[in-house]
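> sequence? don't have it. structure:
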């Protein structure tokens, strides 16, 4: 005999309006929506298959996967819905039960919405015929709630424990698909970075040879110095290899932030031209990936166009961790900067944006003056833990 699931609407929708709005507008959640790209209008067969299964298994006239931002809900897939909202593939939040699944991060079980003091005033009741509703949260690979997988009936309905379990199983399938896609996307970015890095190796080696030949008097001294630099460059380059596996499996080593910077910058170190000063901070394996990519890109630009491309150039890195963020100041002096040093819309700029903003939820600001070139990287500590 099927066990009924008690409708617990009050606990899911009783959050005050201010808190409810804050949760919908949470920057990490909105970033996760953007990174997973689930609100794009492209038809997605995995989502379509899941909603068809949901309607068939639960014998519900309507099923939806609804992703919710701060202003609207978007139907990534739908089955059984008709009318203008079906054609528009979404509604404003005035017509949304799914928003409460998002802000509560728990299933919403509604036998008859017309009897509920809050939901009865929602425009979805009249305009979409939403009387009975069963919704389960859909999470991003990083854990944020993206939306709701729901089934709807136009008449009152007692939802069973088996109904809820079936919907949760379908959500688990969908979340696994999102995780696989993110992993594939991250590996593609890493492969592009590998290609980008290999192209840069030729420029870096050429720059090293040009600088080193002005510093040494004998061929042996020159050769020894260049060999040491190329060996260091090889070590820094190899850091990306275990990153591919760590991204795929979720495993990997934590790293001391300062030691990580030292390894990445080792190919460019010459006497006292580079200084590193900062707090002892440990970061997680996936954060290591993206910090490595970002710092390597900045160092490459400095070696090709900036302070590390001239004898008198200096690079000073200083970082400080407070309760919320790690702030890294990257200061180059001793050189005159050109437009090339500022970067453009190429893959290097894209890589910095993906690494710092997309994956670490951080910011990168740049300032150029006559006598210095400064980057400030601000990284939330909670993102550096993963």
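Received the coordinates, thanks. Note that the structure is predicted; figures quoted are calculated from it, not measured.
> only C-alpha atoms for contact and neighbour calcs from this point on.
OK.
> Start from the N-terminal end of the stretch 51-200 of the chain and give the helices.
All helices of the stretch 51-200 of the chain, identified by DSSP state H, counting those that start in this stretch, fall at 84-88, 98-104, 123-127, 161-212.
> out of the ones you listed, which comes closest to residue 373?
Of all the helices of the stretch 51-200 of the chain, helix 161-212 sits nearest to residue 373, with 19.5 Å by C-alpha to C-alpha.
> moving C-terminal of the closest one, what's the next helix or strand?
helix 219-238 (DSSP states H and E).
> Contacts made by the next helix or strand along the chain from that following helix with the rest, please.
Counting by DSSP H and E, the element after helix 219-238 in chain order, helix or strand, is helix 240-249. Residues outside helix 240-249 that contact it (C-alpha atoms under 8 Å, 6 or more residues apart in numbering) are 183, 186, 187, 190, 251, 252, 285, 286, 289, 292.
> now the angle from helix 240-249 to helix 161-212?
Angle of helix 240-249 versus helix 161-212, following axes from the mean of the first three to the mean of the last three C-alpha atoms, to 10 degrees, is 170 degrees.
> got the buried residues for helix 240-249?
By 16 or more other C-alpha atoms under 10 Å, the buried positions in helix 240-249 come out as 240, 243, 244, 246, 247.
> Which strands and helices lie in contact with the helix or strand just after it?
Scanning forward in sequence from helix 240-249 by DSSP H and E, the next helix or strand is strand 255-256. Judged by 3 or more C-alpha pairs under 8 Å, 6 or more residues apart in numbering; DSSP states H and E, the packing partners of strand 255-256 are strand 282-283.
> on that earlier part again, of the contacts of helix 240-249, just the buried ones, PyMOL syntax please.
Selection of buried members from the contacts of helix 240-249 for PyMOL, criterion 16+ other C-alpha under 10 Å:
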select buried, resi 183+186+187+190+252+285+286+289+292
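> take a look at this one as well, against the first:
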């Protein structure tokens, strides 16, 4: 879906109508602002299940993206030479593919991002050498897509139906982890 602003400029990141509700829900859950060890472990499980080097649990707040869970067998955990207050897990809303998953509300399969002009120009292609992406929304019990579970690779991958089914199943596991987090967190 291509959208345009009032001046006629094309938006490459789709309009997200649920951002305010999602932001409020993530604040209620106390997610999307810091790394969570349980979600890091889950990201590692996702990577190993799909046989990829990189997996993430990406919470999309109303202001930014945050990798609440991150695993990489190839990327360093912390970038070198960055300011002390730099958070490598935090990113803008117009970077990557997860905002598209959130706005669409369904999984996104990109076997080779370079096959899609809309996605090949995303700055994450160069910054993280992304060539393939597979992600699904994390839709909690309230019906709000809070984020995504996703994997990326530096090589094109033929995900096929099996990959699509696997990421959807893993998204279900991720939602259960979110609900467990909700049950176990101290009452406010």
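Thanks, I have the structure now. This one's a predicted model, so the numbers in the text were calculated from it and none came from an experiment.
> where does the TM-score land?
Overlay of the two chains. TM-score (TM-score structural alignment, normalised by the length of the second structure): 0.80; 173 aligned residues with a C-alpha RMSD of 2.5 Å.
> quick revisit: right, so of the helices of the stretch 51-200 of the first structure, which gets closest to residue 134 of the first structure?
helix 161-212 (7.6 Å).
> helices or strands next to the closest one in the packing?
Applying 3+ C-alpha pairs under 8 Å, 6+ apart, we find helix 161-212 of the first structure packed against helix 45-58, strand 132-139, strand 145-153, helix 219-238, helix 240-249, helix 285-305, helix 347-352.
> same thing but at 10 Å, please
On a contact count with 3 or more C-alpha pairs under 10 Å, 6 or more residues apart in numbering; DSSP states H and E, helix 161-212 of the first structure meets helix 27-36, helix 45-58, strand 132-139, strand 145-153, helix 219-238, helix 240-249, helix 285-305, helix 347-352.
> what's the third one packed up against?
Same thing as strand 132-139 of the first structure. helix 27-36, strand 62-68, helix 98-104, strand 108-110, strand 145-153, helix 161-212.
> Also the shortest one?
Contacts of helix 347-352 of the first structure with other secondary structure elements, assessed using 3+ C-alpha pairs under 10 Å, 6+ apart, are made with helix 161-212, helix 285-305.
> If you count neighbours, what's buried in the shortest one?
It refers to helix 285-305 of the first structure. In terms of neighbour count (16+ other C-alpha under 10 Å), helix 285-305 of the first structure has its buried residues at 285-305.
> okay, it sits on what stretch of the second structure?
Per the alignment by TM-score structural alignment, helix 285-305 of the first structure matches no residues in the second structure.
> quick one: that helix to helix 240-249, angle?
Using the same axes, to 10 degrees: helix 285-305 of the first structure against helix 240-249 is 140 degrees.
> so after helix 285-305 of the first structure, what's the next helix or strand?
Next along the chain from helix 285-305 of the first structure, counting by DSSP H and E, comes strand 314-321.
> What span of the second structure is that next one aligned with?
The aligned range for strand 314-321 of the first structure is empty, by TM-score structural alignment.
> Next secondary structure after whatever helix or strand residue 327 of the first structure lives in?
Here residue 327 of the first structure, judged by DSSP H and E, is contained in strand 325-333. For strand 325-333 of the first structure, the following helix or strand on the C-terminal side (DSSP H and E) is helix 339-342.
> Dump the contacts of helix 240-249 of the first structure to JSON lines, plus distance to residue 224 of the first structure.
Formatted as JSON lines, the contacts of helix 240-249 of the first structure follow (distance: C-alpha to C-alpha, whole Å):
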{"residue": "183", "distance to residue 224 of the first structure": "41"}
{"residue": "186", "distance to residue 224 of the first structure": "38"}
{"residue": "187", "distance to residue 224 of the first structure": "36"}
{"residue": "190", "distance to residue 224 of the first structure": "32"}
{"residue": "251", "distance to residue 224 of the first structure": "37"}
{"residue": "252", "distance to residue 224 of the first structure": "34"}
{"residue": "285", "distance to residue 224 of the first structure": "34"}
{"residue": "286", "distance to residue 224 of the first structure": "35"}
{"residue": "289", "distance to residue 224 of the first structure": "31"}
{"residue": "292", "distance to residue 224 of the first structure": "27"}
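> of the contacts of helix 240-249 of the first structure, closest to residue 277 of the first structure?
residue 292 (17.4 Å).
> What separation do you get for the spatially closest residue to the closest one that is not a sequence neighbour and residue 86 of the first structure?
Nearest-residue entry for residue 292 of the first structure: residue 264, 6.9 Å, with adjacent residues in sequence omitted and distances by C-alpha to C-alpha, 6 or more residues apart in numbering. Going from residue 264 of the first structure to residue 86 of the first structure by C-alpha to C-alpha, to the nearest Å gives 52 Å.
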